[in-house]
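Chemist: Give me a model of this one.
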Amino acid sequence: MELGTFIGQICRYSRQEYFECYGQIEERLHNLEKILGTLEESQRSMILEQMEHQAGEAPVWMRIHLLSFCMKVSKTPAYTQELLQTVLDADWNEVGEYEKLSDYWQIGTAVFADARLKGERTQEQLAALYRMLFDAFCGALGIKGRNYVPVEERDGNLVFVMTSQVLGQNHAPTKTLLDRCLVLKKYLRKKVVIINTAMQISGKGAGPFYDLCEAGYLPELCSFDHIEFQGEVFEFHQCANDMPNLDTMVQLVQMIRERKPCYLLDIGGSDICADICGMFVPEITVGTVFSAVAMSCGEYQLLDGKPGTGDLPVLERLGVDAEKIAAARFTFVFKPQEHHYTRQELGIWEHGFVLMIVGWRLDSEIADDFLAMLDRIAAQRENVQVVFMGRYESWQSIQTGYERLWKHTRYLGKQEDALAVFACGDLYVNPRRAGGGSSVAEALYQGLPAVTLPEGDVSAAAGEAFRVRDYEQMEREILRYMDDAGYYGRQSARARERAKELLDSRKSFGEAIEKLEEKIKDGVSC
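Modeler: Sure, this is the predicted structure:
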């Protein structure tokens, strides 16, 4: 069946018919994506434009599905912005708040995983959608404005820490959560209550969306009433995996009003449940994508540096006063090193110069321009080896377009002891992406210099000493590290010094929180 006929047919389906055939429709779209991957760019663009045109005649919930396909396959921001505007403009009767919230998470997750989908207006549109949803849920709960528990009634020693997901020690946001809780309890002498709101990538009421992603959730944690970390014990509560649930939100608000914490700390942002609780005590949001402001309607935020010009429209959409954004270097906590590998044990060239490329979303983060740069280096240096660690399921495709690079490639997959692996590397090399801050901090700790573009979390964590302008300069910088031992030694020493700063949560996070506590008590801006 031709594409036009296929789209024309499904556009006539009722919503019930569409859902009955949803698996078949997704399978057909997956097959189409594979075909599009074999075509020239001009042919691919023409087919996507045809689909976009036909989607304009479909009901809005179906249009969202087809545009989500165009977004993910095109790898361009134009479809992202069109999709976001479609969700924003959709009538509530056609696309309700639960479905829009699911769309918000799906789009935001796609943009985070693939930087090519992010345009100039994308973050502003996401902020507008988030604010729209926050207002809708406030309205459903009858919340008309901030109604803080009076400051004199709040328990100055009690802090509620909320997050949308709690997983294991290999999960960077969970490590961030526990590290911040450790500082609050061990150094600031606070009693800490951790609440997993389970709001990450809400699937409740999800409508059609191409290649839906799901969040990890550990149901066994529902039976836990405490969590231990580095010798400290924290009270713990986990919401059921049915969020957003209005009854659960009401119960959490009641807990806030009854126990009266001095403030609420939201780790991660994009958590409407946390923001609703933040209508009753001051809320401080600490984003886990720390190179940009978090999506949060909480009154205060901690940011790694000052808000940039691109952050200001986002804050305006969220209704957050830019003067209440406090600066604090984002810090990390590592899983302790347990092994001491040799290069031979890892299958790494014993006398090679090893470039480490690390991440859980490398399939979407590594693009052709990055591979082409590595391919040129492989052509110039026989002793270079490119080692991928994490998740890169399509790594074998390198051999079809980058034969020189392929001969210099090693894929390690998931590794439980990242510090031990980094000890066998020489240089951390970062593709264009949003995340990766935790991995570069681990590399710097082991004395590996980094090479990164001036954007995203890796750039923010590594600092100016390890930034390059573009991939051309990155290529020259990698070659310089290989050829100039003196330069490498100096940069390695700087890497270790930077890592010390990135591990000092007591100084960075603790001091920033103490200053912010005084502002909260006085009710003034930062």
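Chemist: contacts and neighbour counts: CA atoms only from here.
Modeler: Fine.
Chemist: I'd like to know how far Tyr79 sits from Phe370.
Modeler: Distance, Tyr79 to Phe370, by C-alpha to C-alpha, to the nearest Å: 23 Å.
Chemist: want to put them side by side, so please do this one too:
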Amino acid sequence: MEKISQNKHLYQSRVVIILEEFEGFFKHDIYENISYQIPVSTHNPLADLILALDRELKGISEIYILAKTEKFSNTFQEQFQKLLIKHIQVAYHVLGKDIENNKIIILVQLVNLLAPQNVIILGRNLDLAKQIRTLSSNINTINIMNYTDIQANMRDMRDIETVINEQNLVVHTIKSLEIFPIGTIRKESVLVQGELPTYEKVVPIERNVLLEELNLKEDAILILMASNYLEYFMNDDFLKMCDKLIENNPKIYFVLVTDFIFEISQNKEHFKFIDNIDRATEVLPACNLFLSVATGWELTIAQFAIMADVPVIYIQSELLSSKELGTLQDVIMKPRVETVLLSELICANKGIAIDRIEELISNQQFYEEIMDKLRTTKYMIYKDKWSILLDILMGTRELEWTITTLRAKIYYNFIIQPNKSSLNEVLSFYNPKTDREEIINDVKKYLDGFPDLQSVILSARFNQDKNGRYLAEITKLLIEPNFTILNTYYIYYQVGIYSFCNACSGADYKIGYLVYKNLFERFLNTIDQTKYKPIVGNTGIVVVTCMHLLNRKTHAPTKQTLDYCYNIQKYLNKKVIIVVTDEPSYAEAGNIYTYNLINYEQPGTDKYLVMVEDEKFLVYQPILVDYCEQTMRDVVDFIYDWNPELVFNVGNRSLISDACKIFTKSISYQCGNGFGVTCSNVTVVPREPRPEEDAEQIEFFESNGQKVIYSPMTARLPISDKEFTREEYGIAEDAFVMCAVGGRLATEVTDEFTKIIEKILSKDKRLLFVFIGNFISYEDWVAKSEILTKQTKYVGFISEGMVNFYKICNLYVNPFRGGGGISAVEALYQGVPVVALSGGDAGVMAGKNFYVENKEDYIGLVEKYFTDPDFMQRQSNLAKLRAQKTFDTKSAMKKLLEDVDRVLG
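Modeler: Modelled structure (predicted):
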């Protein structure tokens, strides 16, 4: 990546982006018909760059894009019309092929005409950058060679502002924007915002007191290390460096401040533990040196050290490996401590670190030179804009130093400047062993009055720990109107997605219901209810609502929705109108660490036709670009204008569908196995009744004015002539093939489920586990053990004829998840038995003959299938019988509508 140093700032208003290599920076699959409201990096890196400029730097008002190719020019226009740009004006010009010979001259002329302060060139043409800079000494340029440059620098945690400031580059692609999906925390979406906190100050310990506490002599040389990750950093190689220093100077002692004590085998007496990380800033001024261990908050404690006149030794190579970090590998990154440290003390390796430490100890002149520079560095920290975070520490221009705990400081950092760097400071403060309740209590204490920031920390921590306690706390934040209606709706939806995708429970269903009920009432209060007249009698119109319609072949909720529509219209003499509500909208997304972005298939118009076999349906879907609360009210009006006798929502909750109970019957059909959270007249539970298990929930819903109806979950049998053979997939004829199917296998095949797979496969070498769908991390996963490498196979998505693929399988094995219902029943249709837990969709669809109540019985049931041929045959026959019942959607819909009339009149 070529950077030209002109030292200009990106605060100035006009930027030109030259798309010199079109295809490398504007990826678009011409066969893909799904449009993203927020383009993700795998589809549109250039859009990521523009969004980052728009979100991060409010000083920019105009961006001009010059592209040299006409290829995909229509796509170019369509995609940029969809960008959720808030602050800047974006214009673009696609240059024709005829300019190829004079490309540089024409581009330079265009730049001269636009007169920008900053030019970003996406491509390898360095001559173009040089010629542009000849136009004016005030034009700053940067070349980004390829998208790999962006990705590589992104891992260094630098920010976009430094692109034009000529330091380093990172474009905030979806990897870093996933914290706040549209680029930054949306403060306008937050209705509650507290005052900046003032935390209790800490009095530094006197050196003689510390020496007495540690039982050391006055001439001891104290080297401080402070982190809850010390046990990971201080491996054998690192300890050899420590031993070498101690051998050369026995007066050296390492003061280790951490909440987690660990064993050190050699020179134990030279390692003094202080088992409280909050004491790090207290003991720091009493130490001789601070040795950096490169944690996410290292810059913060390095600044503390500088203000305390303590030299900081930083070893650049001290980074944790992904193996050591496990699930936390994304949050411990190379810190930006170089920005405040002295170059003389930045060490490329441990050998240099030994030399620098010994020189500081033995060479008085070198030590005094370092201390003189430190005094200058103090003022650099103070003047730097990042150092606004230190205002709580320094009350006067004379830099009188006061301190607080490191824990309080990193939370304060996050309040002042909430971005991925400060988020990582908070996350990396805690060890993987840290008690969840400690983290939750800290979030409540240090972020009191900042519900948006609490939600971000808790959701990011959930991404690491996958424990429902964090989801429960986020849900509680939504009870009160801390956020706007759309923002609350979005966060609530994401919490549900996290819970579903990770097969973990969040808040108690009563809390979840209270949140949604409060949200629904807030939305209902924005509607003029007086303009609606009650719809009575049978009008012959049924409106079916759903969040989105996606791929009919692979997306189970879409298949279910269209199946229900078909049978209601075809056999029950009703006209069905489909309304895709696009709920919840990204219009006010944010305030939660998001890694499950919603796919909305957005057609070019808000009304279109869909054919399901021989039946035609009108579909209405609001345009996403201008989605807001008024859009939702407009959709309610659209539904009312059709005069429906019933509004039938498929997919749990919908504010729009539930609001229709103002004027007609409204029911909500959960695309899952349990009770949905809804405020409609009727909540439909898609399974057989379980009287004892369901009694409490039925009483609760009925006490809130809702009726409960049971209706079996059904599916439409996909018909295909496509056939599969084991030979084409390299599967032995005598192999016993178990399959797992899903679009989120990377998250659903957990460590726990992996151990189950390994135990099963170890029973017999003829066992083979086949994964079908989306398992993007399969290559890394399969490398975990030899048995996974030898006895598993990943075949990707099978978009055509999937129902027939089961013919080459022996058993359908469902991971410990909530979904899998449709694929399970398709397997049953082919006589392939299912193994699932009772609580998920697969267990509900398959029925009691094919599920187990607990994980302990899971392996035993699988083993019985491949060791007992008679049992296998009996179960195969039962599978086919069960499938026939499950495919009878006609009868199920007929009974459901009769039950609705019965309970609602």
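Chemist: TM-score for the pair, please.
Modeler: After superposition, the two chains reach a TM-score (TM-score structural alignment, normalised by the length of the first structure) of 0.87; 498 aligned residues with a C-alpha RMSD of 2.9 Å.
Chemist: follow-up on the earlier one: Tyr79 and Phe370 of the first structure - which one has more neighbours?
Modeler: Tyr79 (24 against 17; other C-alpha atoms under 10 Å).
Chemist: Let me see the contact set for the more buried one.
Modeler: Applying C-alpha atoms under 8 Å, 6 or more residues apart in numbering to Tyr79 of the first structure gives the contacts 67-68, 70-71.
Chemist: Tell me the most packed of those residues, by neighbour count.
Modeler: Ser68 (26 neighbours).
Chemist: where along the stretch 301-450 of the first structure do the strands fall?
Modeler: 325-327, 353-359, 384-390, 409-413, 427-429, 450-451 (DSSP state E, counting those that start in this stretch).
Chemist: Can you give me the distance of the spatially most central residue of the second structure to Gly847 of the second structure?
Modeler: What sits nearest the mean C-alpha location of the second structure, by C-alpha atoms, centre = their mean, is Tyr595, with 2.0 Å. Tyr595 of the second structure sits 32 Å away from Gly847 of the second structure, going by C-alpha to C-alpha.
Chemist: Scan the second structure for its longest helix.
Modeler: helix 364-383 (DSSP state H).
Chemist: helix or strand for the residue of the second structure sitting at the aligned position of Leu252 of the first structure, which one?
Modeler: Aligning on TM-score structural alignment places Leu252 of the first structure opposite Val635 in the second structure. In this assignment (DSSP states H and E), Val635 of the second structure forms part of helix 629-641.
Chemist: mean shift of that helix relative to the first structure?
Modeler: In the superposition against the first structure, helix 629-641 of the second structure averages 3.1 Å from its aligned positions (mean C-alpha distance after the TM-score superposition for the first structure).
Chemist: Can you name every helix or strand that that helix contacts?
Modeler: Applying 3 or more C-alpha pairs under 8 Å, 6 or more residues apart in numbering; DSSP states H and E, one finds that helix 629-641 of the second structure makes contact with helix 655-659.
Chemist: Onto which residues of the first structure does the helix it packs on map?
Modeler: With TM-score structural alignment as the criterion, helix 655-659 of the second structure aligns to 272-276.
Chemist: contacts for the matching stretch?
Modeler: So stretch 272-276 of the first structure is contacted by 133-134, 137-138, 162-163, 197, 199, 244, 249, 253, 266, 283, 296-298 (C-alpha under 8 Å, 6+ apart).
Chemist: 6 Å instead?
Modeler: 134, 297-298 (C-alpha atoms under 6 Å, 6 or more residues apart in numbering).
Chemist: Let me have the residues you listed in TSV, adding neighbour count and secondary structure as columns.
Modeler: Below are these laid out as TSV (neighbours: other C-alpha atoms under 10 Å; DSSP: H, G, I helix; E, B strand; the rest coil):
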residue	neighbour count	secondary structure
Phe134	23	helix
Cys297	30	coil
Gly298	29	coil
